[in-house]
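Trainee: no sequence for this one, just the structure:
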């Protein structure tokens, strides 16, 4: 049987670069080698694309604090619109073998915000995960929550500030509207990068400065007291939801460190200890959020579950972490889908969507 040629694109210029390297390593280790032939393309922090060898694409691969992309001397570039040479060697212009599908496991800015997805669409390459519109919407916490709220899905109350009006931000006004503590977040980041929990004016001002280091738009949200629940969603037209899991942070909140570096930073209850009707309700809301935000392929929906049973969507992540301690693959494992089979399912969904889109007409008149 001819193997399917899979490109795994990883790394990137965002603050989540190292998380992406870990995700790529886990996917490479788990993918069905009998079914797929893997091409590794690592993006360094300057944005250059490197064709990497599986035996040497990472440095310090077992240490999440020191992990690095091992840059190659073979840079590659995408060629929009080409049927055969979707990518070329930058040094001499010769083509790489044609890829059947790409898994773009690039977290954060320029990876899951629609930028990379748009480039892959221009190159006519099928890819895992939501397309341009959904990726961009879900990356922007402000826009995503407006759409969720319009669909009748509960979200936290918040205030939005941009770099243009940050001089008007008042701790007193924010606290009067949202109460304390508050959460301050860059609007367009993931993995809790730049996120702070604040209780005082001094903490508020420091957290704003940190958040504006990562984005030109910042969201200030009320703190919702509740259990942190996550649910994985998989599919295109008829998505399905996994059993929910629960995050039990051992620190102030579920931070970047807790998610990807400190295995003791949070306990994961998988599946979450919930009544059957609550589990079903969370799964229904997860699918509703997935569809409201036009997701395809995969997404992880993060919730707060309050003591009185109210369900709030906190975030929808379109390229969730695939590290060894990441929730998305763990939730599907407990729901009956192994890590390797999950990767195969995602690649299959990507190719089916590509075939469906290719049936659309791109001319007004038939020849």
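Mentor: Now that the structure is in, tell me what you want to look at. Since the structure is predicted, the reported quantities are computational estimates derived from the model, not experimental observations. Residues are numbered from 1 along each chain as shown.

Trainee: drop to CA atoms for contacts and neighbour counts, all remaining ones
Mentor: Noted.

Trainee: At which residues are the strands of the stretch 201-350 of the chain located?
Mentor: Using DSSP state E, counting those that start in this stretch, the strands of the stretch 201-350 of the chain run over 217-222, 227-235, 240-241, 245-249, 266-269, 297-305, 311-317.

Trainee: take a look at this one as well, against the first:
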């Protein structure tokens, strides 16, 4: 009996049998003052993510809170010549996260049209900075929807966003932070003299900041108490609660932290340093960060003694663990002239463009930008939602 030829397999059959790529929804933009920085972060991720491994669905959030289908175009979302990108939602349908029969599906709703399906979502990468995104609000939404996501959970995100409670948590864990005072909106309106006295007790200069904002928005250096009311007013444009921190003489050092895999401990990068040309900028403000990089030098790795590097890395991981962070964080510290290390803050969703300090520090530590993205997504895929 002659041997029968094996049945042929069509290209369509081969495609049908091929495993589906992991679908990642990139969430960016948002309602905070850091809308444009979030978009720039998305540009970097869109450019670097492994398209052979991941199916990417960009979802932008407009300033008024609408979720829309966004352009899968890194050039559209990067900062160029001082132009800040913005999600407007023009010519794009609104996106909803549909939960039916255990499915986690993105659907596009357009007026007068049948809803179209973007596909089942395996993991969300919330590239959101500031309130209404980095502060636990979106994380809570995703937990309710039972959708896995990259980065810190609800509590860690909320604590990391609020500089007041962040410092309380760090102090409770014995982590050194600088002297500060908090000005609540009600206290500033009814007990202003007491607030001014508390600020005066810190000594000058001080830095007046919105308690829940990032990217150096609303921050003022105050060298004269007569300038305090204007500085508080500027901070309150971003947040009714204001934190005032004692100025600390020291080098501005940052350290990137990456969550552990398979139950392992968190990992710290080599530290980096921000060197600001103080003839152009009084401190590392929004303009220096994003619009006038010629007067800022980012050194990776920082030129520090080995013992100080070890101390910075250790404190970065301790800070990450203290707030219960997951996935990624950037921890900012001061290194004083006598080599004390003081934690300034933790950012649970740091800037993530290829030129941002977080990926640059990991690159200096031997982890490329695409590998970093892959690590974070794989962490999220293996982490359950809910209590853990």
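Mentor: All right, it came through fine. These figures come from a predicted structure and were not determined experimentally.

Trainee: re the thing from before, would you list the strands of the stretch 201-350 of the first structure in TSV and tack on distance to residue 173 of the first structure and mean neighbour count?
Mentor: Converted to TSV, the strands of the stretch 201-350 of the first structure look like this (distance: least, Cα to Cα, whole Å; neighbours: other Cα atoms under 10 Å):
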stretch	distance to residue 173 of the first structure	mean neighbour count
strand 217-222	11	24
strand 227-235	27	25
strand 240-241	39	20
strand 245-249	29	20
strand 266-269	33	16
strand 297-305	25	25
strand 311-317	23	23
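
Trainee: In JSON lines: the ones you listed, plus distance to residue 113 of the first structure.
Mentor: Listed next are the strands of the stretch 201-350 of the first structure as JSON lines, based on distance: least, Cα to Cα, whole Å:
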{"stretch": "strand 217-222", "distance to residue 113 of the first structure": "14"}
{"stretch": "strand 227-235", "distance to residue 113 of the first structure": "18"}
{"stretch": "strand 240-241", "distance to residue 113 of the first structure": "23"}
{"stretch": "strand 245-249", "distance to residue 113 of the first structure": "25"}
{"stretch": "strand 266-269", "distance to residue 113 of the first structure": "27"}
{"stretch": "strand 297-305", "distance to residue 113 of the first structure": "13"}
{"stretch": "strand 311-317", "distance to residue 113 of the first structure": "10"}
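
Trainee: just the helices in the stretch 1-150 of the first structure please.
Mentor: 17-30, 115-122, 132-139, 141-150 (DSSP state H, counting those that start in this stretch).

Trainee: Oops, could you answer that again for the stretch 251-367 of the first structure instead?
Mentor: Along the stretch 251-367 of the first structure, the segments classed as helices by DSSP H, counting those that start in this stretch run 256-260, 276-292, 327-334, 339-358.

Trainee: most tightly surrounded among the ones you listed?
Mentor: helix 327-334 (a mean of 23; mean count of other Cα atoms under 10 Å).

Trainee: so where in the second structure does that helix end up aligned?
Mentor: Residues 357-364 of the second structure are where helix 327-334 of the first structure lands when matched by TM-score structural alignment.

Trainee: quick one: that stretch to the first structure mean distance?
Mentor: Compared with the first structure after fitting, stretch 357-364 of the second structure deviates on average by 0.3 Å (mean Cα distance after the TM-score superposition for the first structure).

Trainee: related to what we said a few turns ago, please identify which of the helices of the stretch 1-150 of the first structure is closest to residue 268 of the first structure.
Mentor: helix 17-30 (18.2 Å; Cα to Cα).

Trainee: List the buried residues for the closest one?
Mentor: Buried residues in helix 17-30 of the first structure, counted by 16 or more other Cα atoms under 10 Å: 17, 18, 19, 20, 21, 22, 23, 24, 25, 26, 27, 28.

Trainee: if I look at the most centrally placed residue in the second structure, how far off is residue 258 of the second structure?
Mentor: Nearest residue to the geometric centre of the second structure (Cα atoms, centre = their mean): residue 349, 1.8 Å. Going from residue 349 of the second structure to residue 258 of the second structure by Cα to Cα, to the nearest Å gives 11 Å.

Trainee: Return every residue with contacts to both of those two.
Mentor: Residues touching both residue 349 of the second structure and residue 258 (Cα atoms under 8 Å, 6 or more residues apart in numbering): 328, 329.

Trainee: Show me where the stretch 51-200 of the first structure has its strands.
Mentor: Along the stretch 51-200 of the first structure, the segments classed as strands by DSSP E, counting those that start in this stretch run 58-59, 68-69, 76-78, 87-89, 101-105, 158-162, 182-186, 196-198.

Trainee: quick one: the fourth one aligns where in the second structure?
Mentor: Matched against the second structure by TM-score structural alignment, strand 87-89 of the first structure falls on residues 106-108.

Trainee: how much does that stretch stray from the first structure?
Mentor: Compared with the first structure after fitting, stretch 106-108 of the second structure has a mean deviation of 2.4 Å; criterion: mean Cα distance after the TM-score superposition for the first structure.

Trainee: I'd like the distance from that stretch to the chain centre, please.
Mentor: Distance of stretch 106-108 of the second structure from its chain centroid, counting by Cα atoms, centre = their mean, to the nearest Å, is 25 Å.

Trainee: which residues make contact with it from outside it?
Mentor: By Cα under 8 Å, 6+ apart, the surrounding residues in contact with stretch 106-108 of the second structure are 69, 93-98, 115-121.

Trainee: Turn those into CSV, including distance to residue 160 of the second structure and neighbour count.
Mentor: Below are the contacts of stretch 106-108 of the second structure laid out as CSV (distance: Cα to Cα, whole Å; neighbours: other Cα atoms under 10 Å):
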residue, distance to residue 160 of the second structure, neighbour count
69, 29, 23
93, 33, 20
94, 30, 20
95, 28, 23
96, 28, 16
97, 26, 17
98, 29, 16
115, 37, 15
116, 37, 13
117, 35, 14
118, 32, 15
119, 32, 15
120, 30, 18
121, 27, 20
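
Trainee: Would you mind giving those as CSV with distance to residue 19 of the second structure added?
Mentor: Compiled in CSV, the contacts of stretch 106-108 of the second structure are given as follows (distance: Cα to Cα, whole Å):
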residue, distance to residue 19 of the second structure
69, 25
93, 29
94, 29
95, 26
96, 26
97, 23
98, 23
115, 26
116, 23
117, 19
118, 18
119, 15
120, 14
121, 15
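
Trainee: Just name the closest of those residues to residue 176 of the second structure, please.
Mentor: Nearest to residue 176 of the second structure among these, with distances taken as Cα to Cα, is residue 121, at 40.8 Å.

Trainee: Was I right to think that closest one contacts residue 23?
Mentor: Yes - in this structure, residue 121 of the second structure is within contact of residue 23 by Cα atoms under 8 Å, at 5.4 Å.
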